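Trainee: show me how the following folds:
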Amino acid sequence: MEVHAEELVPKKNSTSVIWKWFGFSQTDTAQTAVICKCCNDKIRASDGNTTNLFMHLKRKHPKEYADSQIIKGPHARASGTTKQPETTRHKQTTLTKDAFEKGTPYDRTSKRWRDVTDAVTFYLAKDMIPIKTVENEGFKRLLKVVDPRYDIPSRKYFSSTAIPQLYSECRRKMENKIQNVKFFATTADLWSSRTSEPYLSLTIHFIHDWKLCSACLETTYFPQDHTGELIGQGLRDALECWGLKEANMTCMTTDSGANMVKALELNSWTRLQCFGHRLHLAIEKSAKDPRVERVTSVCKKVVSTFSFSWKKKRDLSIAQTELKLPQKKLITESPTRWGSRLNMIERVLDQEKAISQVLKADKKTRHLVPSWQDVDVMESVKKALSPLKDFTDALSGEDYVSISYVKPVLHLLKVNILSLNDEDTELTKTMKTSILAYLTDKYQDPTTDDLLDMASLVDPRFKTQYIDKDKIEGIQTRALSELESLLTIQYPTSDQQPTSSTSTSTSQNPDEGQAPPKKAKQSLASFFKASGVASASAATTTSSSSLKEAIEGELKGYLSTPNAESEVDPLEWWKVHEANFPRVSQLARKYLCIPATSAPSERAFSTGGNIVTCQRATLKPDKVNQLVFLSKNL
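Mentor: This is a model prediction of the structure:
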C-alpha cells in the first residue's frame, strides 16, 4: 500500500472498517472529499455512503479489499447484522401485534364489547344516572383508561336499545318468578311527578322459599280522573297485565284516601290501612292544641331565620363552640312527616342556649327567642312523641315480617308507651290520650281486626298472645275454615264412584243373542282390588270429616308449642317447622307476606323523584316506568 504524503484524517463518528483505507485532508474540515490512502484518488461518496469506497478497493486494490472483507465479517456479527434468533423475531412479532390490537376498537359483536356495554347499562339504570352521562368527557375518559379498546355507543343507543332490552329481560325474569306464587299481597298509591304528571304505583310482596320477596311492578301513567271507579279499574288492569289472579291476593295496603278506599270496595278486595299513615293522622290530630301550634310556628320561624342568613349560621357556630354544644344544624319540618316536626323541636331544644344567645344579640330577632313557656311546651311534646318515633320506621321494612307486629305494637302503646304517668304534664297526657283514642277507634274495624288477628296467630312469636280472649275461639274457627277450604281446592275429592266390570256386564240386555261371557277365574289380586274399591267408596264419604280432624289436630299441636323468642325470624322458624305443620304453614305464607305500611309504594315514588329531575323533566311516562322498575328490581 502506498503511503500518502499527507496524513489523512478519518471520518468523524464512523465505525465502518472502510475508513482504514480512506480519509480526508486535514484542511477539509467539512469532510466532503474522500481520498484513498492507497492511490490518492478522490472518490465520490455522498452522506457517508460507503458502497463506492468498497467498489474502489475491489477494482483497484484487490488485496486491500480482501483484507476489508476479512475484517468486516466478525465486525458485522458483533454489530448484530447476522440473522436474529427465532425467539427474538417471534417476540418482536407478538409485540407488534399487541400494539396493533391495543389501538383497534372491539368489534360490536364481540363478547367483551357486549359485557362492557351491559355493565354501563346496568350502572345507568340501577343508580338512576342520566343517560346523557355517556356523552360526558369525564365518563368517556374513565372508560378509555379502564379499557382503551372499548368504544362507547351513543346516547340514543342506550335510550332506544340497551335500556328497553334490559327492561324486557328483567320483566321476563320477574314474570317467571311470580307466575307460580300462590299467595301475595300488594301496596298501591298515587303520585305526581315534578312535571305534574300523575302515576299509579303497584308493588307485590310474597314468600318464596321462606324468604320475604318484594318488587315494584308498575309506575303507570294515570292521566284519568282519580275517581274510585277509574282507580279500581286501573289496579285490575295492572294485575291482569302481570298475570296475577285477584283470588290469590290476600290484601292490599293503602293510605286512607277516599278514592283509594272506594276503589278497593268496588273491587271487593281486602284492604289494610297503612299503620304509618294512621299514626301520622293520630299525631296530627293531637297537635291541634293551640299551644303546640304556637310552638311549631316559633320553631319554624327560628329555623327560617338561620336558614337564610349566613351570618346567623356563623354566629350560631361560634355560640355552640363557646357553650360547648355539638356543632349541629337546625332541622326544617316537612308537613307530610310528623317525625320531621319532632326532630325540629328536639333540635331547637338541644341548641336553645346557643339560639337564644344569637337572637338576643340582634334587636331585629329578639322577639323570636323562645320563652320559658315555649320551652315547657316543647318538652311536653317531646315526651309524648319521642317514644313513637321508631315505630313507623320499624313497621315500614320490606325485608322482614311486619304485619304481625301491628297487634303487639297497639298493645304496647296502650299499656306502656301511651299510658299516663304521674310526672306527665297536662299537655303530654292530653296528647297521649288523643293518639291512643284515635288508633283504637280506627283499628276496631272487624275486617281489619280479623286480618291482624290471623297474622298474629300464624306468627310463632305471638300466636294468641295479643288476641282478645273472647275472640280466640272465633279466630281459630276461621283458621280451620280457611285451611279446609284451601286444602279442598288443592286436593279435591271425586264424587264419581268407580264401577266394577261385573255390574256393567249384568246391565246388558241378555236377549241380544250373545252368549254369556265365560266366567274368569279370580286372582288373588282381584280381591284386594275389590276391597280397595269398597274402601275408596267409604273414604269418599268420610274424607271431609277426616280432613277436618287432621287440620284441627295440626292447629292444636301448633298452638301448644312454646312461643318462639321475640328476636326469632318467623319465616326461619317456619322453614324449620314446615314439615311438622304443613297445613298451617299455608296460612303463614298467606298472611305473613302482608306489609303493615304502604311505604314500598312511597319508596317507588322517591325513586321516581330521583329519576324525573329538573335535568330530566322531558322523560316520557313509559321511560319513567321502565327506569323505576329497573332501579327497584335489578
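Trainee: going by C-alpha atoms from here, please, whenever you check contacts or count neighbours.
Mentor: Will do.
Trainee: how far away is the closest residue to residue 341 other than its chain neighbours from residue 379?
Mentor: Of all residues not flanking residue 341 in the chain, residue 333 sits nearest, at 4.9 Å (Cα to Cα, 6 or more residues apart in numbering). Using Cα to Cα, to the nearest Å, residue 333 is found at 17 Å from residue 379.
Trainee: want to put them side by side, so please do this one too:
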Amino acid sequence: MQPKRLQQDVQTKWNSTQYMIESLIAQKRTLSAYTAEYDLPATLTANQLGLLEKASTVLVPFEEMTREETASSASVADVIPIVCVLKHVLSQENEADQAIKMIDLMKSTLLDAVNRCFNDVESEPLYSVATLLDPHYKDRYFTNADTLRLGKESLMAEVGKMEEVLKTTSETTASEPADKTPRMEALGTSTSSLGSIFDEILEESQVLPVPKITTSAQIQVETYLSEANIPRSDNPLLYWKVNQPRLSSLAAMATKFICAPCTSVESERLFSTASNVVDERSRLTSETTEILIFLKKNLPLMVM
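Mentor: Have a look, this model is predicted:
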C-alpha cells in the first residue's frame, strides 16, 4: 500500500475534525492489522469505529455547505436556503440514528445550534431580499410565513425606489407573459450530495395565491415569483441578463444584492494572493503588483 499520513485536526478549523475522522475510517483496516500484529495496548474498538462513521455522516452536510459558502461564487442569497436545508437534514428521523443515543443527541444539539445562530437570518432584509431575487430559490425556502411577508415588502420597497431611478418600466411591458426562458450557462456540475434535499424542499413548498396587484413593482415581483425556478447549476446573473428587458427593475436590484458575498473568506484569500505575488519578487513596484493581483483575481471572470 502507498504510504499515507493520517489527518490531524486543527482547533481553529472545525472541518479539520471531519477530515481527521474520514482519514481514520479510510485506514481502519490497516490500523486494525497493525495494532494486531504489534499488540498495541490501545486501539479503537468496532463500536467506536461505527460511532465515528455515524458521526462523520452527520457532519458531512456541514462540510459540504462550508465548501459551497466559502467558494468565490457564493452569494448572500445562499444563506437562507442552506440554513433551511441543514434544518431539514437534521430534523429527518432515522431509525439507525435513533437507536444510537449519542448520535441522536448529536443531531438534536446541532439542530439547536443552527436554530440559535441563524434564528433571525430570515428577518434581515439583506438576506431575504437577496434570496427572493435569486432565481434558484425565490420564496420557496423560507420557513416562516411572517418573515417571508416582510421580505416581500422589503423587496417591493426596494423595487419602487429603483423604478424612480430608472424611469423606464411600464405596467404593460412588465405584465406581458414571459416567453420560453432559454437555458442559462451552467456554473458547473455540483458534486454535493444535498442536491436532492434542495429539490425536495422546492417540491414541498407551496406557491401562495397571487394577491391583487396595482403597481408596476408588484406586477414585476409577482410575475417573477410565479415562474418556475431555474436549476441550481445555472447562472443567476445570466438569467437576469436575459430577462432584463421585461423585468428591468428587478434585474437592477439583482445585480445590487446577489453580488454580495456571504462570508469574508474570499476577501481574506485576496491577502494570500498578494503575498504569493510579492513573494521572492522584491523589485516589483506597487503599480505592477496591483495590476498582477487584479489580473489574478479577475481574469477567470473575463474569460468565462
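Trainee: the residue nearest to residue 341 of the first structure -> the second structure?
Mentor: Residue mapping for residue 333 of the first structure onto the second structure gives residue 9, with TM-score structural alignment as the criterion.
Trainee: that match: neighbour count?
Mentor: 15 (other Cα atoms under 10 Å).
Trainee: can you check residue 263 of the second structure too?
Mentor: By the measure other Cα under 10 Å, the count of residues near residue 263 of the second structure is 16.
Trainee: could you find the closest non-adjacent residue to the residue nearest to the spatial centre of the second structure?
Mentor: The second structure has residue 78 as the residue nearest its centroid, 4.0 Å off, counting by Cα atoms, centre = their mean. Once flanking residues are discounted, residue 78 of the second structure sits nearest to residue 131: 6.8 Å by Cα to Cα, 6+ apart.
Trainee: repeat for residue 86 of the second structure
Mentor: Distance criterion Cα to Cα, 6+ apart; nearest residue to residue 86 of the second structure, sequence neighbours excluded, is residue 61 at 7.1 Å.
Trainee: and the gap between the equivalent of that neighbour over in the first structure and residue 362 of the first structure?
Mentor: Aligned counterpart of residue 61 of the second structure in the first structure: residue 387 (TM-score structural alignment). Distance, residue 387 of the first structure to residue 362 of the first structure, using Cα to Cα: 37 Å.
Trainee: ok, now residue 330 of the first structure?
Mentor: 19 Å.
Trainee: and residue 320 of the first structure, by the same measure?
Mentor: Taken as Cα to Cα, the span from residue 320 of the first structure to residue 362 of the first structure is 17 Å.
Trainee: before we move on, what about residue 249 of the first structure?
Mentor: Using Cα to Cα, residue 249 of the first structure is found at 62 Å from residue 362 of the first structure.
Trainee: and those two? Which one has more around it.
Mentor: Set residue 249 of the first structure next to residue 362 and count neighbours by other Cα under 10 Å: residue 249 wins out with 22 against 11.
Trainee: after the longest helix along the first structure, next one along is what?
Mentor: Using DSSP state H, we find that the single longest helix of the first structure is helix 524-560. Following helix 524-560 of the first structure in sequence order, the next helix or strand is helix 570-577 (DSSP states H and E).
Trainee: the very next helix or strand once past that following helix corresponds to what range in the second structure?
Mentor: Heading C-terminal from helix 570-577 of the first structure, the first helix or strand you meet, by DSSP H and E, is helix 584-591. Taking TM-score structural alignment as the measure, the second structure aligns residues 250-257 with helix 584-591 of the first structure.
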